[in-house]
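# Predicted model and sequence below, questions to follow.
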Amino acid sequence: MTLIDSHAHIYSEKFQQDRDEAVARALEAGVEKIYMPNIDHTSIDVMLETEEKHPGQCIAMMGLHPTSVNKDFEQELYLVEEWLGKRQFAAVGECGIDLYWDKTFLTQQQEALKVQVELAKKHQLPIVLHTRDSFDETYEIIAAAQDGSLKGIFHCFSGTVEQAVKVKELGFLMGIGGVATFKNGGLDMVLPHVSLDDLALETDCPYLAPVPHRGKRNEPAYLPLVARRVAELMQKPVEEVAAATTRNALNLFKR
């Protein structure tokens, strides 16, 4: 069973002591590729070092995370733009809007997202979206920009069936992770009503570890737990879930 972790911060300092071992455990668990979203200027070096050490398995994106957007966000975006012009990345991301922690810089987050959408179009790359407490605000920007050329993932999707339909109509995938295993995660009400063609699996490690590891550090080796829960909720064989989500991720990222 081959799996793709479409969203993992394996370069995080939480893996400082055992990053290589965590990557090896992922391979052993059948996770062949780990796509790494960038956060801001502080994460680029360690992310690219991780990619260099694990070529073909750990693959970098380039973007600016919404929680790193503040009044000086333009400097961060210049750096993102510069890197996208220098070398190949799998996607623009992660970017989007986060209204969970703080609404102070909503206007700046909206502007930063619009700039990154245009960068994704320019470089013909998919875009990976962060939408914590901000599905409607993020969707509005993506829908307005969608001219048929935009593709990507609504990462850590935990919305409603209606929102899932909107994501599908945009031509985007939903990133499904550990929340699917949570008792009150809500995805038990959504996944039976969507198609495997619209899903990618992710861990978002070191965050959102699936049951029975909830509350501990997450890692890509736990992705089979997500796959099994998705299979259970969709009443499909886990091998079918693995095959479809792997195909979807590879078709999106192209590397």
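Cool, got the structure. Numbers count the residues shown, from 1 in each chain.
# Please count neighbours and contacts with C-alpha atoms only from this point.
Fine.
# Tell me the helix or strand right after the strand or helix carrying Leu48.
In this assignment (DSSP states H and E), Leu48 forms part of helix 44-53. Going down the chain from helix 44-53, the next helix or strand is strand 58-60, by DSSP H and E.
# List the buried residues in the helix holding Leu48.
Neighbour-count burial for helix 44-53, counted by 16 or more other C-alpha atoms under 10 Å, picks out 44, 47-48, 50-51.
# can I get those in a markdown table with distance to Gly30?
Below are these laid out as a markdown table (distance: C-alpha to C-alpha, whole Å):
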| residue | distance to Gly30 |
| --- | --- |
| Ile44 | 27 |
| Met47 | 22 |
| Leu48 | 23 |
| Thr50 | 19 |
| Glu51 | 18 |
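# Can you tell me which of these lies closest to Met62?
Ile44 (8.1 Å; C-alpha to C-alpha).
# Met36 is in contact with the closest one, correct?
No - between Ile44 and Met36 there is no contact under C-alpha atoms under 8 Å: 10.4 Å.
# ok, the closest residue to Gly56 other than its chain neighbours - contacts?
Nearest residue to Gly56, sequence neighbours excluded (C-alpha to C-alpha, 6 or more residues apart in numbering): Lys33, at 7.1 Å. With contacts taken as C-alpha atoms under 8 Å, 6 or more residues apart in numbering, Lys33 has the following neighbours: 3-6, 56-59.
# rewinding a little: closest one to Leu106 out of the buried residues of helix 44-53, please.
Nearest member of those to Leu106, counting by C-alpha to C-alpha, is Ile44, at 24.0 Å.
# Included below, for side-by-side comparison, is a second structure:
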Amino acid sequence: MLLTDSHAHIYAEQFKPDRDAALERAALAGVTTIVMPNIDHTSIDVMLETEARHPQQCFAMMGLHPTSVGKHFERELYQVEEWLGKRPFAAVGECGIDLYWDKSFLAQQQEALRIQLNLAKKHQLPIVLHTRDAFQETADLVEQAQDGTLRGVFHCFSGTPEEAERAIKLGFMLGIGGVATFKNGGSDKVLPGLGLEHLLLETDCPYLAPVPHRGKRNEPSYLPLVAHRVAELLQKDVEEVAEVTTRNARELFNL
């Protein structure tokens, strides 16, 4: 059973002591492909170093995370644009809107997302969207930018059936992670109505570890727990879930 972790911060500081070992555990668990979202200028070097050390397993995106958007976000986006012109990346991301931590930079977050949506179209890349407490605000901007060429994923999706339908109508996939295993995560009300062709699996490690590891550091080797939960909710064989979601990820990210 081969799996793709479509969203993992395996380069993060939390993995500094055992990053290589964590990647080995992932491979042993069948997680042969890991797509890494960028955060801001501070994460680029370590992310690209991780990719260089594990070129068959780890693939980098390039973007600016909404929680890193502040007064000087244009400087950050200049670096994103420069990097996108230098070499191939799997996607633009992660980017989007986050109103959970701070609402004071909403206008800047919206502008940063508009710019990155245009970069995704310019470079013909998928875009990976972060929408914490901001699905509608994010989807509105995607809808305005959608010209038939935009594609990507609403990562860490834990919204309503109506939001899932809207994302799919916009031509986007849904990233399903550890929240699907939480007792009150809400996935039991959404996933049974969806086809596998719309789903990617992800960990978002080191965050959002699935049950029974909830509250601990998450890692890609836990992805089979998400796959089993999705299989249970969709009443499918876990092998089919692994096969289809891996194919979805490879096609979306051109891996």
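Alright, I've got the coordinates. Just so it is clear, the model here is predicted, and its values are computed rather than measured.
# that older thread, isn't there a helix covering the residue nearest to Gly56 of the first structure?
No - checked against DSSP: H, G, I helix; E, B strand; the rest coil, Lys33 of the first structure lies outside a helix; its state is strand.
# Can you report how many residues lie near Leu106 of the first structure?
Leu106 of the first structure has 18 neighbours, counted by other C-alpha atoms under 10 Å.
# Could you check how far it is from Glu137 of the first structure?
Separation of Leu106 of the first structure from Glu137 of the first structure (C-alpha to C-alpha, to the nearest Å) stands at 10 Å.
# helices or strands next to the helix holding Leu48 of the first structure in the packing?
strand 58-60 (3 or more C-alpha pairs under 8 Å, 6 or more residues apart in numbering; DSSP states H and E).
# so how much does the strand it packs on differ from the second structure once superposed?
The superposed strand 58-60 of the first structure is, by mean C-alpha distance after the TM-score superposition for the first structure, a mean 0.4 Å from where its aligned residues fall in the second structure.
# Show me what that strand is in contact with.
33-38, 47-48, 50-51, 89-91.
# Just give me the closest of the residues you listed to Thr160 of the first structure.
Pro37 (24.5 Å).
# What's the match for the closest one in the second structure?
Alignment note (TM-score structural alignment): Pro37 of the first structure maps to Pro37 of the second structure.
# wait, isn't that match in contact with Tyr11?
No - the criterion here is C-alpha under 8 Å, and Pro37 of the second structure misses it with Tyr11 at 9.6 Å.
# higher neighbour count, those two?
Under the neighbour definition other C-alpha under 10 Å, Pro37 of the second structure and Tyr11 were set side by side, and Pro37 has more, 30 against 24.
# Who are the contact partners of that one?
7-9, 60-63, 93-94.
# Could you give me the PyMOL selection string for whichever of the contacts of Lys33 of the first structure are buried?
Per 16+ other C-alpha under 10 Å, the buried members of these correspond to this PyMOL selection:
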select buried, resi 3+4+5+6+57+58+59
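# between the contacts of Pro37 of the second structure, which is closest to Ile127 of the second structure?
Gly93 (5.8 Å).
# Let me know whether my guess that the closest one is in a strand holds.
Yes - counting by three-state DSSP, one finds Gly93 of the second structure located in a strand.
# got the contact list for the closest residue to it other than its chain neighbours?
Using C-alpha to C-alpha, 6+ apart and skipping the chain neighbours, the partner closest in space to Gly93 of the second structure is Gly63 (4.1 Å). Contact analysis of Gly63 of the second structure by C-alpha under 8 Å, 6+ apart lists 37-40, 77, 80, 92-95, 116.
# let's see 6 Å
Gly63 of the second structure makes contact with 38, 80, 92-94 under the criterion C-alpha atoms under 6 Å, 6 or more residues apart in numbering.
# about what we covered before: what's the mean deviation for the helix holding Leu48 of the first structure versus the second structure?
Using mean C-alpha distance after the TM-score superposition for the first structure, the mean distance for helix 44-53 of the first structure is 0.2 Å.
# Return the distance of that helix from the chain's centre.
18 Å (C-alpha atoms, centre = their mean, to the nearest Å).
# what comes into contact with it?
Taking C-alpha under 6 Å, 6+ apart as the rule, helix 44-53 of the first structure contacts 11, 58-59.
# now the strand or helix carrying Glu74 of the first structure and helix 44-53, what's the angle there?
In this structure, Glu74 of the first structure sits in helix 73-86 according to DSSP H and E. When axes from the mean of the first three to the mean of the last three C-alpha atoms, to 10 degrees is applied, the directions of helix 73-86 of the first structure and helix 44-53 differ by 20 degrees.
# Helix 73-86 of the first structure vs the second structure, mean deviation?
With mean C-alpha distance after the TM-score superposition for the first structure, helix 73-86 of the first structure averages 0.3 Å from its match.
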